[in-house]
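[1] Sharing a sequence plus its predicted fold:
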Amino acid sequence: MENVFNQYSYVVISLIVLLVSIVLLQRYGVNRRWIAGAAIGLIGISTAGQFLLRPGSSDIDSVPAAQAALENGKPTFMEFFSNYCAGCLALRPAVDLLVSDIQDNYNVLRIDIHSDFGRELRQNLKFTYTPEFVLFDRSGQEVWRAHSLPPREEVYALAPEILASQIDKPQS
């Protein structure tokens, strides 16, 4: 049950807010037209938020492509996400920042667990719930897994050239 709630937390939270708002407005004797208008407004805001904030689609589209990335001699950062997961939405800016730092030295695989490919890959890799982040070393062996971003030390240890390139960058 926790897995289902987590993957669809944005939808569940939106429905709870809508229902609580309707009950409170009715309890305070607000006119039904105002309640209907408020409900429509909340549905619109929730829907717009979903489309504006969602992480997006997977970077790759097949298990063989994921396997090829794990075997190409570069370390791999893998993110399992759901477009309906509040935690995924909250972590997105931090994930984007990390990806911008490592994308030249890492394979970056962002996997939507609701895609056909994502469902297959999450079974193969023993996925638990979103967001889930996994680091693989250069030989494709899993070295770290958690539901929060990996510590930068772990990331830099797998690709020391990232740290060197950070030092070489001119300060702005």
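    Yes, it's here.
[2] can we go C-alpha only for contacts and neighbour counts from here?
    Fine.
[3] What is the neighbour count of residue 107?
    22 (other Cα atoms under 10 Å).
[4] what sits against it?
    Contact analysis of residue 107 by Cα atoms under 8 Å, 6 or more residues apart in numbering lists 69-70, 74-77.
[5] Go again with 10 Å.
    66, 69-70, 72-78, 99, 135-136, 138 (Cα atoms under 10 Å, 6 or more residues apart in numbering).
[6] Filter these down to the buried ones, ChimeraX style.
    Command for ChimeraX, covering only those of the contacts of residue 107 found buried under the criterion 16 or more other Cα atoms under 10 Å:
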select :66,69,70,74,75,76,77,78,99,135,136,138
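[7] Quick check, residue 55 in contact with residue 81.
    Yes - with contacts counted by Cα atoms under 10 Å, residue 55 reaches residue 81, the gap being 7.6 Å.
[8] another structure for you, compare them:
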Amino acid sequence: MSEVVNANRIRNTLIAVAAITLSIAIFFGFQTQTGSVSLESQAKDSTPIEVAIANGKPTLTEFYADWCTSCQAMAPELAQLKQKYGDSVNFVMFNVDNNKWLPEILRYRVDGIPHFVFIDDQGKEIAQAIGEQPSSVMQANLEALIDHQTLPYAASTGETSDLKSPNNPISDPRSHSSQAKSG
């Protein structure tokens, strides 16, 4: 009978040790997710869109969700970029799960996250990028945004104009007129 009691004690001790170990692992796991670089803390510290559009600085907007693993993976890098460029660029964040931002979600046609919109210092949208971006790509885009240059790694948006070349006398390229031969 004492062997059964000893076996039960050993089993119970092992179960208790396993439970304590799992509790500690879960505790530390939650600590890493809620660090100082969390999406929530960055969103709280972001510039309100009304201020960003009016203050004469270019703006990087990020549409994100707390459950988005790409958004979470980029959070530390974006925090570093904000620390480096925060004096020159507004950083604005919109949580797509908050209906408050539905007008912005529709305006910028957000259909994937993370979704970045680059806005010039006049408040005009100039480019967008969707998906997880390497820090070097975001840095290059921010530097171009600050310098009023074409963003190297983002899809340009905005107005386009008709091409009118002064060197081409043909008004309709599909017309095979004699002008093209005599030119």
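    Received, thanks. Keep in mind the model is a prediction, meaning the values are calculated, not measured.
[9] quick revisit: can you check which residues contact both of residue 55 and residue 81 of structure 1?
    With Cα under 10 Å, 6+ apart as the test, residue 55 of structure 1 and residue 81 both reach 88-89, 92, 110-112.
[10] Go through structure 2 and flag its longest helix.
    The longest helix of structure 2 (DSSP state H) is helix 2-33.
[11] Report the secondary structure state of residue 78 of structure 1.
    Classification of residue 78 of structure 1 using DSSP: H, G, I helix; E, B strand; the rest coil returns strand.
[12] Quick check: it touching residue 137?
    No - using Cα under 10 Å, residue 78 of structure 1 is not in contact with residue 137; the gap is 11.4 Å.
[13] what is in contact with these two at once?
    Residues touching both residue 78 of structure 1 and residue 137 by Cα under 10 Å, 6+ apart: 70, 106.
[14] that older thread, residue 55 and residue 81 of structure 1 - which one has more neighbours?
    residue 81 (28 against 23).
[15] gap between the more buried one and residue 38 of structure 1?
    Separation of residue 81 of structure 1 from residue 38 of structure 1 (Cα to Cα, to the nearest Å): 31 Å.
[16] Same question for residue 51 of structure 1.
    Residue 51 of structure 1 is 20 Å from residue 38 of structure 1, by Cα to Cα.
[17] if you count what's nearby, which of these two comes out ahead?
    Each of residue 51 of structure 1 and residue 38 has its neighbours counted (other Cα under 10 Å); residue 38 has more, 16 against 12.
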